[in-house]
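Asker: here are the coordinates; sequence isn't available:
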């Protein structure tokens, strides 16, 4: 079912200003698209930080990216090989004159963004759709497990995977004190985490990049694979938190059913990866890897892609607020994991049975 794109109201000029491009470059981009494609085109409703994106007809998008954020087509190819149609096939169309912008065309994924799904549904309608979002997110992780590699077989690690220990040590020294025990715990467990299979992980799991069926909530694809790379299995699950709540009145708020949805995710994952059902220790390590992912994605500032500075209160308050919600709140990921650290978890099969039987009081 086709849905008309919504206008996010984003300022397109910010991309061009941020990259110090002359005011006429946007017109050059638009003219290139019109000269190359006969279909009607318009700026896409949701623009990323690192690109200017144009929708062409109903099936294509064209993206303009500066050299610092150009796409590695090998990474996009891997995403398509691992996740099939959930990742958009992408081609390079060259560079735009003397602007330094690299041009890409890619298949437009169906559905609406998770942001739109939330906006278009009241709470009662959203609940059932969220279950499907969470179930499918678990299936995505299971797909990455089946295509995972051993650490020693990753011949070329990218930005994050090649610097896990350094980043944790940086955060241990510079994050606000209330997070440091969590960072130290991840450092202690890092050797075990790195012994997990290394799975191909999406590098920007935010609601705007998750495309879903508006009627059911089933995940139809993921946008923006520019930062994807192989990482220890579980690290890429940092994005689960964004599925369990949303930003309201300046802070992240978990849904009332967040605990149930988190348990549903783990039950679905363990069912999809049968070997985990008898390996409580490995499940515990994967949960610790998920906390590592939260630290890596919200504890290190983006800084236009530099990724070499720890977030600071008063400067990176949005990320600090995410760390507080995801790691320290009662509904966050780390509270139960840290309480049970060094203690074997109950059988993963028990968790599966609990979810399969159902917990009607959760809704």
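Answerer: Nice, thanks for sending it over. All of these numbers come straight from a predicted model, not from anything done at the bench. Residues are numbered from 1 along each chain as shown.
Asker: Every contact and neighbour count from this point should use C-alpha atoms.
Answerer: Fine.
Asker: From residue 88, how far off is residue 316?
Answerer: In this view, residue 316 and residue 88 are 31 Å apart by C-alpha to C-alpha, to the nearest Å.
Asker: try residue 244
Answerer: 25 Å.
Asker: Remind me which helix or strand residue 166 belongs to.
Answerer: In this structure, residue 166 sits in helix 164-174 according to DSSP states H and E.
Asker: I misspoke; the intended subject was residue 217.
Answerer: Residue 217 belongs to no helix or strand, assigned by DSSP H and E.
Asker: Not counting sequence-adjacent ones, nearest residue to it?
Answerer: residue 129 (4.3 Å; C-alpha to C-alpha, 6 or more residues apart in numbering).
Asker: again, but for residue 41
Answerer: Nearest one to residue 41, counting by C-alpha to C-alpha, 6+ apart, is residue 56 at 4.4 Å.
Asker: The one you found contacts residue 62, correct?
Answerer: Yes. In this structure, residue 56 is within contact of residue 62 by C-alpha atoms under 8 Å, at 7.2 Å.
Asker: Neighbour count for the two, which is higher?
Answerer: residue 62 (27 against 22; other C-alpha atoms under 10 Å).
Asker: What is the longest helix of this protein by residue count?
Answerer: Longest helix in the chain by number of residues (criterion: DSSP state H): helix 123-146.
Asker: Next, the residues that contact it from outside, please.
Answerer: Residues outside helix 123-146 that contact it (C-alpha atoms under 8 Å, 6 or more residues apart in numbering): 82-83, 117-118, 197-201, 212, 215-219, 233, 237, 240, 243, 261-262, 264-266, 268-269, 272-273, 363.
Asker: Ignoring the adjacent residues along the chain, who's closest to the residue positioned nearest the centre of the chain?
Answerer: Nearest to the geometric centre of the chain sits residue 205, at 1.3 Å (C-alpha atoms, centre = their mean). Once flanking residues are discounted, residue 205 sits nearest to residue 239: 5.1 Å by C-alpha to C-alpha, 6+ apart.
Asker: my guess is that neighbour is in a helix, correct?
Answerer: Yes. Note on residue 239: a helix contains this position according to DSSP: H, G, I helix; E, B strand; the rest coil.
Asker: correct me, but it touches residue 203?
Answerer: No. When contacts are counted by C-alpha under 8 Å, residue 239 is not listed as touching residue 203 (9.4 Å).
Asker: Got another one to weigh against that:
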């Protein structure tokens, strides 16, 4: 979703780099069963609900939504029934990740929309409206492109280290908000499994069809460790940790937050660590994805910061590594086909994905990185930091209560609209 720039629909990125043009926008409405005149209805909704503000389409559009700029602080987003946001999840995300996650308010439905036809695969033709408070900055993908265009790549190491420390902080926040699968809260239903969490075993079965004996050995290993991974700590996990969804300060490169939490769900901690690999290199024409020369050093920067915030003794690193490999297999081993995630990547058709899959699976493990950090004589006060894990859940709950009493979170939609209009 365009809480800053891009969007995902499934377990793989859909359109981190889809740039604005009328054909893309029209395709969104048609694809979801709406007449193209529905766009006019959405634009009219923005004009009526926010008079005096000039609502214009964002420079990038998501696969699952139509998004308008309202002001420097707010975005208005339209989503079909099939891609509605779970507002409880939005609240949990904000409570756990604080300033690194957007604030979202549900405004209702667009009235008098026009549909093409009733199609069973499209579902209900309703169009839902959300107001998002922006996360400041620009996407990391854009930040890196700008630096290349301006010939300023010489000091990228400094920016990459800043990024890794920022990512480590976000992952640490997720870890502190963890819940064990067998916890009373999980059994009571306050934490429910989502699309990926419910289907990990089935999806791993699909991956037995991966090309190459080496990849199938990784799948076999993941299957043998699945019970242990499922029994580990579960965290509210971002659904697509990619450069297009990481917002950074345009001048300093510091991480300001993550956008596109539409597919966030509770998953075993470590499954989103494929995102660390995603930012340690870039796509090179004719070569595919290639790591930066200092990628191993940057991994240690990440783990040094992460472990300083959580403590090595607060987690089972073997389980985290097993979850990391499972995440890589699911996110890079299953193809994205217009939102469907039921096809294994194929040689000759998804070669870039297969190349990245192999590269990530052969990367240094969590245990290797944590041991290197430890052997570098980095001193942590484990007694101090590990206690954070025991109290962070309560802090998160208090933060959520505070957010509901202040700001946009938890306020009725009309008061938020008045705030956007500058009337409060």
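Answerer: Nice, I can see it. As the structure is a computational prediction, the values presented were derived from the model and not from experiment.
Asker: rewinding a little: what's the overlap in contacts for residue 56 and residue 62 of structure 1?
Answerer: Common contacts of residue 56 of structure 1 and residue 62 (C-alpha under 8 Å, 6+ apart): residue 33.
Asker: what's the longest helix along structure 2 packed up against?
Answerer: Secondary structure of structure 2 per DSSP H: the longest helix is helix 382-405. Judged by 3 or more C-alpha pairs under 8 Å, 6 or more residues apart in numbering; DSSP states H and E, the packing partners of helix 382-405 of structure 2 are helix 87-97, helix 156-176, helix 295-310.
Asker: What span of structure 1 is it aligned with?
Answerer: Counting by TM-score structural alignment, helix 382-405 of structure 2 pairs with no residue of structure 1.
Asker: List the buried residues of the helix or strand immediately after the helix holding residue 166 of structure 1 in the chain.
Answerer: Later in the chain than helix 164-174 of structure 1, the nearest helix or strand by DSSP H and E is helix 180-194. Applying a neighbour-count criterion of 16 or more other C-alpha atoms under 10 Å, one finds 180, 182, 183, 184, 185, 186, 187, 190, 192, 193, 194 buried in helix 180-194 of structure 1.
Asker: the more surrounded of residue 316 and residue 88 of structure 1?
Answerer: Using other C-alpha under 10 Å as the criterion, residue 316 of structure 1 and residue 88 rank with residue 88 on top: 24 against 16.
Asker: And the more buried one, how far from residue 243 of structure 1?
Answerer: Look at residue 88 of structure 1 and residue 243 of structure 1: by C-alpha to C-alpha, they are 21 Å apart.
Asker: cool, and residue 92 of structure 1?
Answerer: With C-alpha to C-alpha as the criterion, residue 92 of structure 1 and residue 243 of structure 1 are 32 Å apart.
Asker: And the buried residues of helix 180-194 of structure 1, which is closest to residue 302 of structure 1?
Answerer: Lowest distance from residue 302 of structure 1 to the buried residues of helix 180-194 of structure 1 (C-alpha to C-alpha) belongs to residue 183, with 18.7 Å.
Asker: Can you find the partner of the closest one in structure 2?
Answerer: Match for residue 183 of structure 1 (TM-score structural alignment): residue 219.
Asker: got the contact list for its match?
Answerer: So residue 219 of structure 2 contacts 204, 207, 208, 329 (C-alpha under 8 Å, 6+ apart).
Asker: Quick check: closest non-adjacent residue to the third one.
Answerer: The shortest distance from residue 208 of structure 2 to any residue that is not its chain neighbour, by C-alpha to C-alpha, 6+ apart, is 5.8 Å, and that residue is residue 216.
Asker: what's near enough to touch the counterpart of residue 115 of structure 1 in structure 2?
Answerer: In structure 2, residue 115 of structure 1 lines up with residue 141, judged by TM-score structural alignment. Counting by C-alpha under 8 Å, 6+ apart, residue 141 of structure 2 touches 243, 244.
Asker: any idea how far residue 63 of structure 1 lies from residue 44 of structure 1?
Answerer: Separation of residue 63 of structure 1 from residue 44 of structure 1 (C-alpha to C-alpha): 10 Å.
Asker: Identify the contacts common to the two.
Answerer: 53, 54.
Asker: Name the residue in these two with the higher neighbour count.
Answerer: Per other C-alpha under 10 Å, whichever of residue 63 of structure 1 and residue 44 has more neighbours is residue 63, with 25 against 21.
Asker: Using the three-state scheme, assign the more buried one.
Answerer: Residue 63 of structure 1 is classified as strand under three-state DSSP.
Asker: Please say which position in structure 2 it maps to.
Answerer: Residue 63 of structure 1 maps onto residue 77 in structure 2, by TM-score structural alignment.
Asker: which SS state does the residue lying closest to that match once chain neighbours are set aside fall under?
Answerer: Beyond its immediate neighbours in the sequence, the residue positioned closest to residue 77 of structure 2 (C-alpha to C-alpha, 6+ apart) is residue 67, lying 4.3 Å away. Using three-state DSSP, the secondary structure recorded for residue 67 of structure 2 is strand.
Asker: burial count for residue 67 of structure 2?
Answerer: Counted with other C-alpha under 10 Å, residues neighbouring residue 67 of structure 2 total 30.
Asker: how about it, what's its partner in structure 1?
Answerer: So, by TM-score structural alignment, residue 67 of structure 2 is matched to residue 53.
Asker: my guess is its match meets residue 62, correct?
Answerer: Yes. Here residue 53 of structure 1 reaches residue 62: they are 5.7 Å apart, a contact under C-alpha under 8 Å.
Asker: Pull out the buried residues from whichever strand or helix holds residue 351 of structure 1.
Answerer: Using DSSP H and E, residue 351 of structure 1 maps to helix 348-357. Under the neighbour-count criterion of 16+ other C-alpha under 10 Å, helix 348-357 of structure 1 has 348, 349, 351, 352, 355 buried.
Asker: aligned partner of residue 359 of structure 2 in structure 1?
Answerer: Aligned partner of residue 359 of structure 2 by TM-score structural alignment: residue 325.
Asker: What degree of burial does that match show, as a neighbour count?
Answerer: Neighbour count for residue 325 of structure 1, taken as other C-alpha under 10 Å: 19.
Asker: Residue 89 of structure 1: neighbour count?
Answerer: A count of neighbours around residue 89 of structure 1, defined by other C-alpha under 10 Å, yields 18.
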